[in-house]
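S.K.: here is a sequence together with a model predicted from it:
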Amino acid sequence: MGNVIHHVELAGLATRRQFIRGSSVSLGGVALASLMGDAKALSHIAPKAKRVIYLFMHGGPSQLDLLDHKPGLKKLHGRELPPTVRGDQRLTGMTSGQKTLPVTSSLFNFTQHGQSGAWVSELLPHTAKMADELCIIRSMHTEAINHDPAVTYLQTGHQQPGRPSFGAWLSYGLGCESQDLPAFVVMVSRGSAARPADPLYARLWGSGFLPSSHQGVALRSSGDPVLYLSNPTGIDRATRRDQLDVIAALNRKQLALQHDPEIATRISQYEMAFRMQSSVPELTAMNDESAATLDAYGPQSRQPGTFAANCLLARRMAERGVRFIQLYHRGWDQHYNLPSDIRLQCGDIDQPSAALIRDLKQRGMLEETLVIWGGEFGRTTYSQGKLEPTNHGRDHHGRCFTMWLAGGGIKPGIQFGETDDFCFNVVRDPVHVHDLNATLLHQLGIDHTKLTYRFQGRDYRLTDVHGEVVKGLLA
């Protein structure tokens, strides 16, 4: 089996025990210690990164309006997309009935930036200034063409629901560096564009068949940051402590009888919630942040629940040992009004994203923090609906899209991969969803083929049975 992070599922009571098979490491052997905050990182290789901040642009940002410059499309603007370029690419229900698929060039100007000479859209002026810190991957591709399967695929390694999320896998494999905050935290913000809110399901940060202690904890933008964290009226902290001690004693007796990992999870979650009653208010208050820092993240950094405020919170969580920090920013599904709406979306995310990288670097944290930016797919080179001079939309496109990485031992200041002149197909150095996840795990010290969990008689992993580490992305 090799040095596999491996779990053998429990079925029934104490008659079936977790065990170590071959030279694998059984989670059963470390489960309770891990859940109680005494986890040891189970690494296969020397890690370059300790933590992840994942800036997820939900809806699919248009790569050819932001980071994949295609000046030749201006000469082809309005012409029909050649069938030889489209090939056998599936179309969504939004454009499959269109009689024509007119090529639509970007309305926005691109210029080169930094020593790397990266072409970046005028919509991202702050990001452009950080070009030499970025690894821009222009050759991402996925089989999924609709939102829920595509997001689920990128986050869990499978298009169908039910698998553990990336953050849950990382919590399971590496545990948490913090005693007072969860290993995996999620924050959601909504874009400034007045668009319907695409659904985001909690299973996207769920633990699937992993123990539920590894699921993401969602922070709210108003009221208590975490539901049910505050004590009820009339219950002080000492009384709460006494209650938890009694409940923990009962749960430990049940754990000794049944050997059920979920009981250990319940014990740990009660204890974590108690510690979070102090740690979360301190985290979210941000009274110790200077005016200069708040200004660097932009005017919205003072408004709880915005992408800017969440980026600053992400840095604070990284400082406090949170392993995986997921920020979802909704509003990128621009089937119509793309020119106006993408400006608003970029106004939300451009300055905070750049400030986060700069802030991490100034604090000496970027080398050990892997920052990821991107969505579940890109957008089509052809217009959805009628092509108008200054207004159009773009449909979903999974055959090529763009993401960027920074920090965490990723090679900075490069543009990796290439798409064709129509920004429709990858022509050099393709990076599949599974390849990306394999590479990210590698930087965190994990061989993606060895991080497994046995469920229903089969060993599962984040990358399913696919994926290769993309060596060209590594510093």
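M.R.: Great, that's in hand.

S.K.: every contact and neighbour count from this point should use C-alpha atoms.
M.R.: Will do.

S.K.: can you map out the helices along the stretch 251-400 of the chain?
M.R.: Per DSSP state H, counting those that start in this stretch, the stretch 251-400 of the chain carries helices over the ranges 261-285, 291-297, 307-319, 338-362.

S.K.: quick one: closest of these to Asp198.
M.R.: helix 338-362 (14.4 Å; CA to CA).

S.K.: what about that closest one, distance to the chain center?
M.R.: 16 Å (CA atoms, centre = their mean, to the nearest Å).

S.K.: also stretch 253-273?
M.R.: For stretch 253-273, the distance to the chain centre is 29 Å (CA atoms, centre = their mean).

S.K.: need the residues that contact stretch 137-148.
M.R.: The list of residues contacting stretch 137-148 from outside it, by CA atoms under 8 Å, 6 or more residues apart in numbering, reads 59, 67-68, 90-92, 150, 153, 159, 376-377, 396-405, 415-419, 426, 428-433.

S.K.: give me the subset of these lying in strands.
M.R.: Among the contacts of stretch 137-148, the residues falling in strands (DSSP state E) are 396-397, 401-405, 415-416, 418-419, 426, 428, 431-432.

S.K.: buried subset of these, written for ChimeraX?
M.R.: Applying 16 or more other CA atoms under 10 Å to these, the buried members can be selected in ChimeraX as follows:
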select :396,397,401,402,403,404,405,415,416,418,419,426,431,432
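
S.K.: of all the ones in strands among the contacts of stretch 137-148, which comes closest to Arg358?
M.R.: Within those, proximity to Arg358 (CA to CA) peaks at Leu405, which comes in at 13.7 Å.

S.K.: tell me how far the residue nearest to that closest one when sequence neighbours are not counted lies from Lys129.
M.R.: Nearest residue to Leu405, sequence neighbours excluded (CA to CA, 6 or more residues apart in numbering): Ile372, at 4.7 Å. Separation of Ile372 from Lys129 (CA to CA, to the nearest Å) stands at 17 Å.

S.K.: who has more neighbours out of these two?
M.R.: Ile372 (21 against 13; other CA atoms under 10 Å).

S.K.: for His442, give me its contacts.
M.R.: 45, 47, 448, 469 are the contacts of His442 under CA under 8 Å, 6+ apart.

S.K.: and for the third one, the neighbour number?
M.R.: Using other CA under 10 Å, His448 has 26 neighbouring residues.

S.K.: can you check the second one too?
M.R.: By the measure other CA under 10 Å, the count of residues near Pro47 is 16.

S.K.: that one is in what secondary structure piece?
M.R.: Assessed by DSSP states H and E, Pro47 sits outside every helix and strand.

S.K.: export the helices of the stretch 251-400 of the chain as a markdown table, with columns for mean neighbour count.
M.R.: Below are the helices of the stretch 251-400 of the chain laid out as a markdown table (neighbours: other CA atoms under 10 Å):
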| stretch | mean neighbour count |
| --- | --- |
| helix 261-285 | 18 |
| helix 291-297 | 16 |
| helix 307-319 | 23 |
| helix 338-362 | 20 |
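
S.K.: and the comparison structure, right after this:
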Amino acid sequence: HFPGKVKSIIWLFMTGGPSQVDTWDYKPELQQRDGQALAGADTKTGFFDTSGKCLKSPFAWKQHGQSGTWVSDLFPHLSRHVDKMAFIHSMHLRQNNHAPASLELMCGTNRPGLPSLGSWLTYGLGSENQNLPSFVVLHDTRPRGDDQIWSAGFLPKTYQALTLAAGRREAIDNLARDARQNDGQQRAQLALLRELNQEHASARPTQGDLAARIDSYELAYRMQMAAPEALDITRESEATHKMYGMDNPECATFSRQCLIGRRLVERGVRFVQIFAGKGVGGDGSVGDVPWDCHSDLETNHRSCGMHTDQPAAALLADLEARGLLESTLVVWGGEFGRTSDSQGAKGRDHNPNGFTIWLAGAGVKGGVHYGATDDFGYRAVTNKVHVNDLHATLLHLAGLNHQKLTYRFNGRDFRLTDVGGQVVDAILA
């Protein structure tokens, strides 16, 4: 391995699969051929049948920044930051439904039981703050794929994510000390518990989960002081709250999550994954897949944009102002894209064959565009980037050689990128 430019990653996960041709991948040909047959369309590409006829984007497009990046009007705030972003327009993967695609995107394969990107990253880098977990997931509604997509798999459970749900009464369940105990009593209880657990573990040397269980008690004790402070956004100024959109009911939940994400990386958390959740799809779409627009694309994506645009832009601006963008990488993307032909009442189906993800911050060039889909945004055709390539690139930015980051399990060495993966050098600064 080698010195990396990235100390922390924040992944803004656009659950449900945003449409590339309505967000970041402008296709004039699609606009001109609305309602005409889409040449080469496979009506079975997605999860349901599609019409095979072009559906133009209902949104207005403009060029932004010195890079002249085309952005739809869904993102009036994020469009100001395009010169910080490295766009990959040729992402593709194999799975075409939410849970398996999310699993493939985060674990490199759709097979359950394998470690996720966040777990591999923290396994490779360790923690910068012994009083906080190194991997944190923030969600409103649990996404499809559930905890499999942030699982530590066969890695030691020390690398399992801590999940924080926006709707909980308390930020972290069961963290506070019993009111009947003082600190000394709790410390003595933990010391006894550790002694008993170590005695139990010494007779079972192959059971790695026991060591992780012991460590979890110690971490929970240290978190009793550190975690409430890290999650307390009342310590932030009114101006910061407004910048993130905390005063706007359309985006208040995602705003809070993005602000907490910044506070966590500021305190040394390695990997923060924030899922856009319920309250997004104004068309009544299912809350755990808000960008899923099988019908009424315009209402759905307009609502999703309002929910995520201002908080995500504020996160970039805030990280930059604090000097954190030099060591933090922000990733924006969902589990797949959408079809260029229509489905139902002006909707789009799932499309894993070509979609856009962008990265901003540490180690990447700003205002660059890598790869391309065809003239209709239907398939990746130039410089195709598989999820294994994306993972190899993210690990490289963190100073980890994806081919050497391995863990032996069941008689073989596993790695996040399996037997593939090429670093996308063209986007590296």
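M.R.: Great, that's in hand. Predicted model, so just to flag it, every value in this text is computed and none were measured.

S.K.: may I see the helices of the stretch 251-400 of structure 1 organised as CSV, with distance to Asn146 of structure 1 added?
M.R.: As requested, the helices of the stretch 251-400 of structure 1 are exported to CSV (distance: least, CA to CA, whole Å):
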stretch, distance to Asn146 of structure 1
helix 261-285, 34
helix 291-297, 32
helix 307-319, 24
helix 338-362, 18
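
S.K.: for Gly114 of structure 1, find the nearest of the ones you listed.
M.R.: Short answer: helix 338-362, nearest of the helices of the stretch 251-400 of structure 1 by CA to CA, at 14.0 Å.

S.K.: which bit of structure 2 covers the closest one?
M.R.: The aligned range for helix 338-362 of structure 1 in structure 2 is 297-321, by TM-score structural alignment.

S.K.: distance from that stretch to structure 1 after superposition?
M.R.: Once fitted to structure 1, stretch 297-321 of structure 2 is off its aligned match by 0.8 Å on average (mean CA distance after the TM-score superposition for structure 1).

S.K.: list the contacts of that stretch.
M.R.: 12, 18, 58-59, 74-78, 81, 243-245, 250-252, 254-255, 258-259, 262, 276, 280-283, 285, 290-293, 325-326, 328, 330, 346-348.

S.K.: now with 7 Å, please.
M.R.: With contact meaning CA atoms under 7 Å, 6 or more residues apart in numbering, stretch 297-321 of structure 2 is reached by 58, 74-75, 77-78, 243-245, 250-251, 254-255, 258-259, 262, 280-283, 290-291, 293, 325, 346-348.

S.K.: ChimeraX command to pick out the buried ones of the residues you listed?
M.R.: Buried residues among those (16+ other CA under 10 Å), as a ChimeraX selection:
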select :74,75,77,78,243,244,245,250,251,254,255,258,259,262,280,281,282,283,290,291,293,325,346,347,348
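
S.K.: residue in structure 1 matching Tyr244 of structure 2?
M.R.: By TM-score structural alignment, Tyr244 of structure 2 lines up with Tyr297.

S.K.: that match and Asp359 of structure 1: what is the separation?
M.R.: For Tyr297 of structure 1, the distance to Asp359 of structure 1 - CA to CA - is 9 Å.

S.K.: now swap in Leu91 of structure 1 and tell me
M.R.: 41 Å.

S.K.: and if you look at Ala46 of structure 1?
M.R.: Taking CA to CA, one finds Ala46 of structure 1 at 25 Å from Asp359 of structure 1.

S.K.: who's in contact with the residue lying closest to Val427 of structure 1 once chain neighbours are set aside?
M.R.: Closest residue in space to Val427 of structure 1, ignoring its immediate chain neighbours: Thr419 at 5.2 Å, by CA to CA, 6+ apart. Counting by CA under 7 Å, 6+ apart, Thr419 of structure 1 makes contact with 138-139, 425-428.

S.K.: tell me the SS of Ala191 of structure 2?
M.R.: Judged by DSSP: H, G, I helix; E, B strand; the rest coil, the three-state class of Ala191 of structure 2 is helix.

S.K.: what's it aligned with over in structure 1?
M.R.: So, by TM-score structural alignment, Ala191 of structure 2 is matched to Asp245.

S.K.: what is the neighbour count of its match?
M.R.: Asp245 of structure 1 is flanked by 15 other residues according to other CA under 10 Å.

S.K.: distance of it relative to Ala31 of structure 1?
M.R.: According to CA to CA, Asp245 of structure 1 stands 20 Å off from Ala31 of structure 1.

S.K.: now swap in Ser222 of structure 1 and tell me
M.R.: For Ser222 of structure 1 relative to Ala31 of structure 1 (CA to CA), the value is 34 Å.

S.K.: could you find the counterpart of Gly413 of structure 1 in structure 2?
M.R.: In structure 2, Gly413 of structure 1 lands on Gly367 (TM-score structural alignment).

S.K.: my guess is that match contacts Met85, does it?
M.R.: Yes: with contact defined as CA atoms under 7 Å, Gly367 of structure 2 reaches Met85; the gap is 5.3 Å.

S.K.: how far does stretch 134-152 of structure 1 sit from its chain's centre?
M.R.: 12 Å.

S.K.: ok, stretch 161-169 of structure 2 next?
M.R.: On CA atoms, centre = their mean, the centre of stretch 161-169 of structure 2 falls 16 Å from the chain's centre.

S.K.: before we move on, what about stretch 164-177 of structure 1?
M.R.: The mean C-alpha position of stretch 164-177 of structure 1 is separated from the chain mean by 12 Å, CA atoms, centre = their mean.

S.K.: for stretch 154-170 of structure 1, same thing?
M.R.: Distance of stretch 154-170 of structure 1 from the chain centroid (CA atoms, centre = their mean) equals 11 Å.

S.K.: matching residues in structure 2 for it?
M.R.: The aligned range for stretch 154-170 of structure 1 is 105-121, by TM-score structural alignment.

S.K.: any idea what Gly234 of structure 1 aligns with in structure 2?
M.R.: That one, Gly234 of structure 1, aligns with Arg180 by TM-score structural alignment.

S.K.: show me what Val265 of structure 2 aligns to in structure 1.
M.R.: In structure 1, Val265 of structure 2 lands on Ala318 (TM-score structural alignment).

S.K.: how far away is the residue nearest to its match when sequence neighbours are not counted from His113 of structure 1?
M.R.: Distances taken as CA to CA, 6+ apart place Arg51 nearest to Ala318 of structure 1, at 7.1 Å, with adjacent residues excluded. Relative to His113 of structure 1, Arg51 of structure 1 is positioned 28 Å away (CA to CA).
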